[in-house]
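Q: structure, please.
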Amino acid sequence: MSHTVEINASEHPVSSVTVYQHRAEVVRNFAIELEAGQSEVQITKLPSCMDESSLRVDGLGNAVIFDVIYERLTPERNIPKASSEKVQEIETQLAALRRELKVLQSQTTVLDDFSHTLTAKDVSPAQLVEFLGLLSDKGGVLNEKVEDVQRKIKDKEVALAVERRGQVPSEEATKLATKVTVVVLAEQEGKAELTVTYVVSNADWSPLYDLRATVDASGKDATSISLNYRASITQITGEDWKDVALSLSTTSPLAGAQIPQLNAQRIGAPFIREQNRTRSFKKSFGGGGFAVAPGAPPPPAPMMVSMAAAQVAQQQSLYSDLQAPKPFMVVPTAHAREGAISANFFIEGLSSIPSDGTTHKVAIAVLDLTAKLEWIAVPKLNTSAFLQCQITNSSNYVLLAGPSNVFLDGSFVAKSQILYASPQDTFSCSVGVDPAIRITYPPVSKKARIQATGSIFNSSKLDSTLFTQRISIKNTRQSSVKLLVRDQVPVSEDQKFKVDVIEPKDLGVAKAGDEVKVSQEAICYWARKDWDVGDKGTVNLSSLSEVVHKSSQSIIPDGQVEWVVSLGPGKGTELVLSWEVAAPQGEKWETRG
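A: The predicted structure is shown next:
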């Protein structure tokens, strides 16, 4: 007879946790006493959200693992046994009623089966009539007894639920309803240790950032960036992670890793495609430190592989809510390790993440980075000057995309978004509006005239409209700035309508990216333009191709013009963009977009 060891997992701490995107891997260690021969180690109160295929059992000791059995208990079976005498009495009566019901149902089945075996050859008509009377009387009595016992069972179940009250299926019974049975064969009695590893859902982590930028007052375009990298962790797995070695991973386990394969394409008459056969997947449980082949001699106890996590002082508070920063306390820094397809962050110290659904923040690192500042303005849409940082990730940490609080010169200015960046990648981050750069963008002026074209013998008239847009810029900072200003010239969709760039001078004939000097303070260029047509300076939709120069936009519209303006402290300038639209006399046109 096998020896049984019962373990309530909720009474044993979790050893370590690795949190992935939307999942987590949990490692538990259980010390057990084995007797010589076969033993069943029954581990209950494991999370219901456990992924069965991820379950793995390893161990230490001279024993053989014969089987690992996964079982999902119903909430009713997961209710703890009652201890009161009244509850025990009702349970005893309920068990007796269920046995009685089983006997009655067996009698009904026997009587029914016997009635189906009778034929006219076996009995006389008188015997048949006598049997039918017996069947009616006896069958009726049995049915009444079955109904009576079923009613009593239902009443007893209600009484039991009322008596047990708090022992009806609870949230804990629902969330911790997994049972794992490990069948172990030991040569002799003694101590052993089981390591149970599994993946659970209902756990997630996401990055959070505090970006603190300090503008160099010397007028240089470089600045220092302090990036506070944190993780927000939530879990409702049903088990509390108390004082665990915590690590974070950027990978997503259990995602499809099958490399797709191309199928041949053929041209022919239409036909009905056959449905792909459903693939079957075989579930298996991993062995581990024990030998897993029955009959093989037990191997020597192996070395235990555990998750490395340095034991350092617990993390301190990282920031004050939206206020000017105080001197930083020393923040524990996570160890980063980058694999072939992911990066892992090992959080120093021990962390506690209860299963309450609330967010719990842990520090990953405080990174000191360098950045290049850019002032960007699109006054046609917004007359503010936006300050953007081109940041190089010079650390060893992978930065995941996530929200960021932005502090500029010690003051909270905006909320922004950090883009995904591997080590040595450069990414952009907007740090808000700079009120020290003042921009005026008055309405565009229009001037219409009739223009004669052609020769004396073949003349025609055109309706021309001259548009002039002025942009005034003033730098009230104590340092110099370099401002990128974006505007646009409309693009013709029809050859009948011509768009000629008048000012800045020479911009119309310039190619995309060719710099045109406007003044001592400014140059301009086409951000998107490339043509080779006779009418120099005419911007047509069909002659444009996407040629990107200097602009940091991912998608650049047709006809976009950019200026690079360098302004010293207290200096200002005015930019002028002028274009003329010519159309056959009487032809109507409109600007769309």
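Q: hey, let's count contacts and neighbours off CA atoms from now on
A: Fine.
Q: give me the element the residue lying farthest from the centre of the chain is part of.
A: Each residue of the chain has a distance to the centre, and by C-alpha atoms, centre = their mean the biggest one is for A126: 79.6 Å. Using DSSP states H and E, A126 sits within helix 125-164.
Q: which other helices and strands does that helix contact?
A: Judged by 3 or more C-alpha pairs under 8 Å, 6 or more residues apart in numbering; DSSP states H and E, the packing partners of helix 125-164 are helix 85-117.
Q: report the distance from the helix it packs on to the chain centre.
A: Relative to its parent chain, helix 85-117 has a centroid offset of 53 Å by C-alpha atoms, centre = their mean, to the nearest Å.
Q: and for stretch 495-509?
A: Taking mean C-alpha positions (C-alpha atoms, centre = their mean), stretch 495-509 and its chain are 48 Å apart.
Q: and the end-to-end length of that stretch?
A: One end of stretch 495-509 sits 18 Å from the other (C-alpha to C-alpha, to the nearest Å).
Q: how much space between the residue lying closest to T197 once chain neighbours are set aside and S48?
A: Nearest non-adjacent residue to T197, counting by C-alpha to C-alpha, 6 or more residues apart in numbering: V27, 4.6 Å away. Taking C-alpha to C-alpha as the measure, V27 falls 16 Å from S48.
Q: next one: V64
A: Per C-alpha to C-alpha, V64 is found 27 Å from S48.
Q: another for comparison:
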Amino acid sequence: MKTIRIAASDYAVTSVVVLKSSKAEVVRTFGIELKEGRNKLIISKLPTTIEKQSVRTKIVGKDGTSVENKTYLSDAVCSLMDNAEVDPTTNTIRALELKKSGLESEKKMLDTQAEVMVTYARSLTGEFASPDAVDAFLDAFNVRGKKNIEAVMRIEEQIMEVDKKIQEEKRKKTLVKGSVNMELAVMIIAESDTQIQFHLTYVVNNTKWSPSYELHAVTSEDGKPSRMVSLHYHASIKQATGENWTDASLTLSTVATDTVTKNIPVLEPVEIYMIPSYVHRPQAPVIIQESRSRTPPVHYHRAASSVSPRRHRSRSHSRAHSPRSRRSRSHSPQVHVVPISFRVPPGFAAAQERETDDDAVFVLSDDGDEDDDALEINARGRRKTEEALTKMVTQTPMTLTYAVRGKADIPSDGKEHTVTVAILTFEADIEYVSVPRVDPRVFLQCQVKNTSEYRLLPGPVSVILDNNYVSRTRFSDVKRNDTFTFTLGDDPSITISYERLSKIVKEGTHTFAESIDITTYATTITAHNTHQFSIEKLVVRDAVPVSANDQRIKVLLRKPQELLEAQEGVFVDVKDAGKSVEPNTSAGEEGMLKVRWEKEQDGLYEYKWGVGAENTAKFETTFDVKGPADLKYSFANFDIKARA
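A: Purely as a prediction, here's the structure:
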């Protein structure tokens, strides 16, 4: 039997798949010469954190062809080495120290030689030596002395180099995280002498990877930002397995082996139990709306746990012609109020469809409020409303893999090392955004659609503009065709100002009328574009007050009138902008003044318009705050914090 010993640290790692569960799958390849008969292969200095159950082996020929009919494995054992406590770097340091000791001994010999020469020279006197003999000795002393000095200098230089190597090895020893005390013994039987490629695959612990990004944007000579941006997709990898991944092919995976279910789950039966009436608490009635057909109503009942009061936030600002009033139902359905008596499991309505008439339509109210969302189901199970009942969904985790470009070197030092996954190019939709009541600066905001084949996993993003660091943000989880936004800092070439004036008018001053105070606020926003190019999209955000806890205080929006009928999130054109706003006609429809509710319930709105080169835009918002004269109130977040 032939015994073949291999130190894994003498061979480079072939490839590594880094997983998200602090594990990595490592592949190594060893070239081995087998003898006919039994060959025992011992591979030492493998990572101690190897999961023994994950070890897999494969034998192929030298040219990669199969040799299963000529060689086969009969046994494979993975265990800790007997000398597990021995530091693998000790032998290297010991050899360097021995070399240093030999150089120091050689230097001492040269020092002794120089001392003998000096002692002999001091013993010479004119009584026993002629002048010619002294001259000859001095010449020889000079030549030998120079040689001695040169030899000492060379040795000192060699000692210095050895000291550096020793310090470097000691430094590496402190940097290396993990240990390599695992040993694998494999018995291979060959029909004849042959050369093979032995592939070893195993899973190790103490690894980690996380995505990071750099988003690069550029501007032209006149300061206009380019719509094309590039995203550098990086990965930060660190490992402490005890082995260095040198010149290895890296693949990053989102799979977490610890979370994979190994067995098919067992489905338990679903049972319905009656609840005794004496444990019932008073409940709100369930409202059942009858369909337009003459099918008799079916009474459904609900458990105590399924009824919960819903809090509604009242609309705090009044609108002269509310579109909500026009959305009322034209037909008021007949309502049957049924007391609650027993529990109905989720999905019971669908199960009962087979027992009802095909034309029957039932509306199950979520609580006692008839204005709440409901689910309408016909005999064929079609949805009749935009929102359905809440359902629990389990989804198989999706595994994503990313191949790192080129080869990579990741030492086992526990430190983060950055590699490049891809460089992606996107087209950005650029807007200039300002919140002048809080900060009069104008910020460049870019909205980008992920049109690449990559899913952008959660991670930090460094924003770079013209090779200058601008800001740092973070991706949540950007799937393909999803959009993400980022800012490129502020643009000092666009100045913006915010002014607000107010006046108070009294109402109801006669004897029997309640005295009312009406305060009119006029807000003026002025933006000046000093660029030599037009701004296609300038967005300015502001808010009108909302009543927080007293409905006696009313807020009436007077200007712009178009905002009164606008739906939340939908821009509408402002037709009566006045001479104070000069639209950017070169920008087409984008140059016209638009306004929309950003969040109507909170009174948040925003303007959007285009401003021409070296042009100024100005617009006013007017609203009234109406309340009893004897009622004292105050504003929150209403102060102008900064002025241009």
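Q: of V64 and S48 of structure 1, which one has the most company?
A: Neighbour count, other C-alpha atoms under 10 Å: between V64 of structure 1 and S48, V64 has more, with 26 against 22.
Q: what do we get in structure 2 for the more buried one?
A: Using TM-score structural alignment, the partner of V64 of structure 1 in structure 2 is Y72.
Q: tell me the secondary structure for that match?
A: strand (DSSP: H, G, I helix; E, B strand; the rest coil).
Q: does it really touch S192, like I thought?
A: No: in this structure, Y72 of structure 2 is not within contact of S192 by C-alpha atoms under 8 Å, at 11.9 Å.
Q: before we move on, back to that, the residue farthest from the centre of structure 1 matches what in structure 2?
A: Looks like A126 of structure 1 stays unaligned there (TM-score structural alignment).
Q: give me the distance between A126 of structure 1 and G139 of structure 1.
A: Taken as C-alpha to C-alpha, the span from A126 of structure 1 to G139 of structure 1 is 20 Å.
Q: need the longest strand for structure 1.
A: Identified as the longest strand of structure 1 according to DSSP state E is strand 360-378.
Q: mind telling me what element the residue lying closest to R449 of structure 1 once chain neighbours are set aside is part of?
A: In this structure, R449 of structure 1 finds its nearest non-sequential neighbour in S464, 5.3 Å apart by C-alpha to C-alpha, 6+ apart. Here S464 of structure 1, judged by DSSP H and E, is contained in strand 459-475.
Q: mean offset of that strand relative to structure 2 (after superposition)
A: Mean deviation of strand 459-475 of structure 1 relative to structure 2 after superposition (mean C-alpha distance after the TM-score superposition for structure 1): 2.5 Å.
Q: which parts of structure 2 are helices?
A: 90-123, 131-175, 348-351 (DSSP state H).
Q: as CSV, those with mean neighbour count and distance to E562 of structure 2 would be great.
A: Putting the helices of structure 2 into CSV (neighbours: other C-alpha atoms under 10 Å; distance: least, C-alpha to C-alpha, whole Å) gives the following:
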stretch, mean neighbour count, distance to E562 of structure 2
helix 90-123, 14, 81
helix 131-175, 14, 67
helix 348-351, 12, 44
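Q: quick one: those helices as TSV, columns for distance to W597 of structure 2 too.
A: Below are these laid out as TSV (distance: least, C-alpha to C-alpha, whole Å):
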stretch	distance to W597 of structure 2
helix 90-123	72
helix 131-175	58
helix 348-351	38
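Q: nearest to T257 of structure 2, out of those helices?
A: Smallest distance to T257 of structure 2 across the helices of structure 2 (C-alpha to C-alpha): 28.3 Å, for helix 131-175.
Q: what's the angle between the closest one and helix 90-123?
A: Counting by axes from the mean of the first three to the mean of the last three C-alpha atoms, to 10 degrees, helix 131-175 of structure 2 lies at 160 degrees to helix 90-123.
Q: mind checking how far helix 131-175 of structure 2 is from the chain centre?
A: That offset, for helix 131-175 of structure 2, works out to 58 Å (C-alpha atoms, centre = their mean).
Q: show me what that helix is packed against.
A: helix 90-123.
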